[in-house]
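sequence unknown, structure follows:
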């Protein structure tokens, strides 16, 4: 696998979606959780999406329950929570593992491309990856980095 466009992901209805569908668009890929201290970042992510979607930006949210079980069991509850509380209109996908034996292949790739501080392992919810229009992972942001801090790196990719 050479770019994020080489991967397929599972949508909330269980169907597969090729990331090839986003070819030529800058992406922010983020592991999310609905009951986390960083959950308000949904608002900042939605603001970036609203501001730059017409220039091609797509944000892809991947709920994960790996950190203190901070995600709903039912994916419909997750998507409703995001829409009602933060007005999320960017794509949210099926719940996945981002670390360990059953981690999603996309996140294995993301972590190989941009290692974190001390290790490649994702340490918590709302780790964000910025991807250029060619599908290359150009930067990784920790959970404490607010979405607004990504804007400076995103603008040159639009």
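Noted; the coordinates are in hand. As the structure is a prediction and not an experimental result, all values here were calculated from the model.

Only C-alpha atoms from now on, for both contacts and neighbour counts.
Fine.

I'd say residue 70 and residue 33 touch.
Yes. Using CA atoms under 8 Å, residue 70 is in contact with residue 33, at 5.6 Å.

another structure for you, compare them:
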């Protein structure tokens, strides 16, 4: 079973999967939070979603409240915050845990991928980024402080898109 096949609900509670959300596209999967110092990364994520949609990229935000309880809101509050504060139009999933014994199965797969320094394991903080090829292969992992439009992230996205 591919990571694309693992069930993960939408923010609104509908059953889904990364594969359904991607619809054949490459993916940029990011654990997000509304009350984090890194929350302004939503601006660059939304720009990437718009700029790369025609090239075959889908950005997916995965709300998580594990880091300093910085995503405490209900699904409706998260959706309202994201759309009114940052104009977010890309898909958001249900709120999940990305670390620990309650780690969502999607993140059980993703956290097995090493970053550029060769370190795999737990997500460090909000806004950790995983780039997946359309077949679900994890192309790259970028840590939270690496901004979405950093050249290394863009290069990873280009690599994922080249596999289409």
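Sure thing, it's come through. All values reported here derive from a predicted model rather than from experimental measurement.

And stretch 110-124 of structure 1, what's buried?
Buried residues in stretch 110-124 of structure 1, defined by neighbour count with 16 or more other CA atoms under 10 Å: 110, 111, 113, 114, 116, 121, 122, 123, 124.

what do you get for stretch 149-159 of structure 2?
Across stretch 149-159 of structure 2, burial judged by 16+ other CA under 10 Å covers 153, 156, 157, 158, 159.

With adjacent residues omitted, what lies nearest to the first one?
So the one you mean is residue 153 of structure 2. residue 142 (7.0 Å; CA to CA, 6 or more residues apart in numbering).

for that neighbour, what are its contacts?
If a contact means CA atoms under 8 Å, 6 or more residues apart in numbering, then residue 142 of structure 2 has 115, 116, 128, 129, 130, 153 as its contacts.

dump the residue contacts of the last one.
Think residue 153 of structure 2. Counting by CA under 8 Å, 6+ apart, residue 153 of structure 2 touches 142, 146, 147.

Name the secondary structure element that contains it.
helix 151-162 (DSSP states H and E).

which residue ranges form the strands in structure 1?
Listed in chain order, the strands of structure 1 (DSSP state E) span 8-10, 16-18, 27-32, 58-63, 128-131, 137-141.

got a markdown table for these, with distance to residue 94 of structure 1 too?
Below are the strands of structure 1 laid out as a markdown table (distance: least, CA to CA, whole Å):
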| stretch | distance to residue 94 of structure 1 |
| --- | --- |
| strand 8-10 | 6 |
| strand 16-18 | 10 |
| strand 27-32 | 11 |
| strand 58-63 | 7 |
| strand 128-131 | 17 |
| strand 137-141 | 21 |
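
which one of the ones you listed lies closest to residue 1 of structure 1?
Residue 1 of structure 1 lies closest to strand 8-10 among the strands of structure 1, at 11.4 Å (CA to CA).

and the buried residues of stretch 110-124 of structure 1, which of them are in helices?
If you go by DSSP state H, the buried residues of stretch 110-124 of structure 1 have 110, 111, 113 in helices.

Quick check: chain neighbours aside, which residue is closest to the first one?
In this case it means residue 110 of structure 1. In space, and not counting its chain neighbours, residue 110 of structure 1 is closest to residue 137: 6.8 Å by CA to CA, 6+ apart.

rewinding a little: and which of the contacts of residue 142 of structure 2 is nearest to residue 28 of structure 2?
Taking the contacts of residue 142 of structure 2 together and measuring to residue 28 of structure 2 by CA to CA, the closest member is residue 130, at 5.7 Å.

Map residue 17 of structure 2 across to structure 1 for me.
When structure 1 is aligned by TM-score structural alignment, the residue opposite residue 17 of structure 2 is residue 18.

pretty sure the residue nearest to residue 110 of structure 1 contacts residue 131?
Yes. With contact defined as CA under 8 Å, residue 137 of structure 1 and residue 131 form a contacting pair (4.4 Å).

check contacts around the residue nearest in space to the middle of structure 1.
Taking CA atoms, centre = their mean, the centroid of structure 1 lies closest to residue 30, which sits 2.0 Å from it. Neighbour list for residue 30 of structure 1: 59, 60, 61, 62, 126, 127, 128, 129 [criterion: CA under 8 Å, 6+ apart].

one more time with 7 Å, if that's ok
Listed by CA atoms under 7 Å, 6 or more residues apart in numbering, the contact set of residue 30 of structure 1 reads 60, 61, 62, 126, 127, 128, 129.
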